[in-house]
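**Student:** Predicted model and sequence below, questions to follow.
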Amino acid sequence: MTDESSTLYAKLLGETAPIRWQELQPFFARGALLWVAGHADLIAVAQALASDDQARVAQWMNEGVLSKLEDTRAEDLLARDPQLWAVVVAPWVLVQERAGDSTLH
């Protein structure tokens, strides 16, 4: 990791916070939520988006590691109300439920 990328990683890590689905619903309604698979490094994904690393983002999307949040997942999150982790990389809000805490992947 270069100094610049490690600084961005640290900045994003500091901006990551736990959040409840209720607080994320307005972002979902606007289509601004991206789901990050529980096994992935949320901050690394945010860093790739912030750095406009199109190849890496495309690869993650093809692998299902990163995706637009689907209605079925939103319904599941509403029903279960798990604690989620989120970080903003404008115009997106990346959200993740930690591996082991999720019934849907």
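**Tutor:** Great, that's in hand. Residues are numbered from 1 along each chain as shown.
**Student:** drop to CA atoms for contacts and neighbour counts, all remaining ones
**Tutor:** Will do.
**Student:** Go through this structure and flag its longest helix.
**Tutor:** Scanning the chain for the helix with the most residues, using DSSP state H, yields helix 3-15.
**Student:** Take this one as well and set it beside the first:
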Amino acid sequence: MPLPGTRVVAYVLLRRAVPELLVFDRVGPAGVGTRGPAGGAGPGEGPERAVLREVAGEVGPVGVTVVRRIAVEDRPHPHPAQPRRTTFFLLRAPDGTPDAG
């Protein structure tokens, strides 16, 4: 059996009077819906490093920090049905992080 692909998902908490979750609305052929920063880990890249890179790449260098790992899910990638491991992280953005990029 091949080694699983590694995917990471970030739940970024923004500090506000009422805490907010950083999400994007995706519209178009690549997907429709609301999601947070996510992506794959490169060869030899650990999940924590990958999630920080993904957030910086999708949001910009806002200086988020990893609070904790939330969960790990082993589920085949839908197309093609190859093994995949997804690690979900809770991250915190610093005070003053803008609402939109």
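**Tutor:** Okay, I see it. Quantities reported herein were computed from a predicted structural model and do not represent experimental measurements.
**Student:** Could you get me the TM-score between them?
**Tutor:** Once superposed, chain against chain, the TM-score is 0.31 (TM-score structural alignment, normalised by the length of structure 2); 53 aligned residues with a Cα RMSD of 3.9 Å.
**Student:** Could you list every helix and strand that the longest helix of structure 1 packs against?
**Tutor:** helix 42-50, strand 83-89 (3 or more Cα pairs under 8 Å, 6 or more residues apart in numbering; DSSP states H and E).
**Student:** would a markdown table of the ones you listed with distance to residue 35 of structure 1 and mean neighbour count be doable?
**Tutor:** Output for these, formatted as a markdown table (distance: least, Cα to Cα, whole Å; neighbours: other Cα atoms under 10 Å):
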| stretch | distance to residue 35 of structure 1 | mean neighbour count |
| --- | --- | --- |
| helix 42-50 | 10 | 20 |
| strand 83-89 | 9 | 19 |
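**Student:** May I see those arranged in a markdown table, with distance to residue 76 of structure 1 as well?
**Tutor:** What follows is these, written out as a markdown table (distance: least, Cα to Cα, whole Å):
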| stretch | distance to residue 76 of structure 1 |
| --- | --- |
| helix 42-50 | 20 |
| strand 83-89 | 13 |
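**Student:** nearest to residue 95 of structure 1, of these?
**Tutor:** Comparison of the helices and strands packed on helix 3-15 of structure 1 against residue 95 of structure 1 by Cα to Cα identifies strand 83-89 as nearest, at 4.4 Å.
**Student:** what sits up against the closest one?
**Tutor:** The contact list for strand 83-89 of structure 1 (Cα atoms under 8 Å, 6 or more residues apart in numbering) reads 12, 15-21, 43, 46, 49-50, 93-98.
**Student:** list the buried ones in stretch 24-31 of structure 1?
**Tutor:** 24, 28 (16 or more other Cα atoms under 10 Å).
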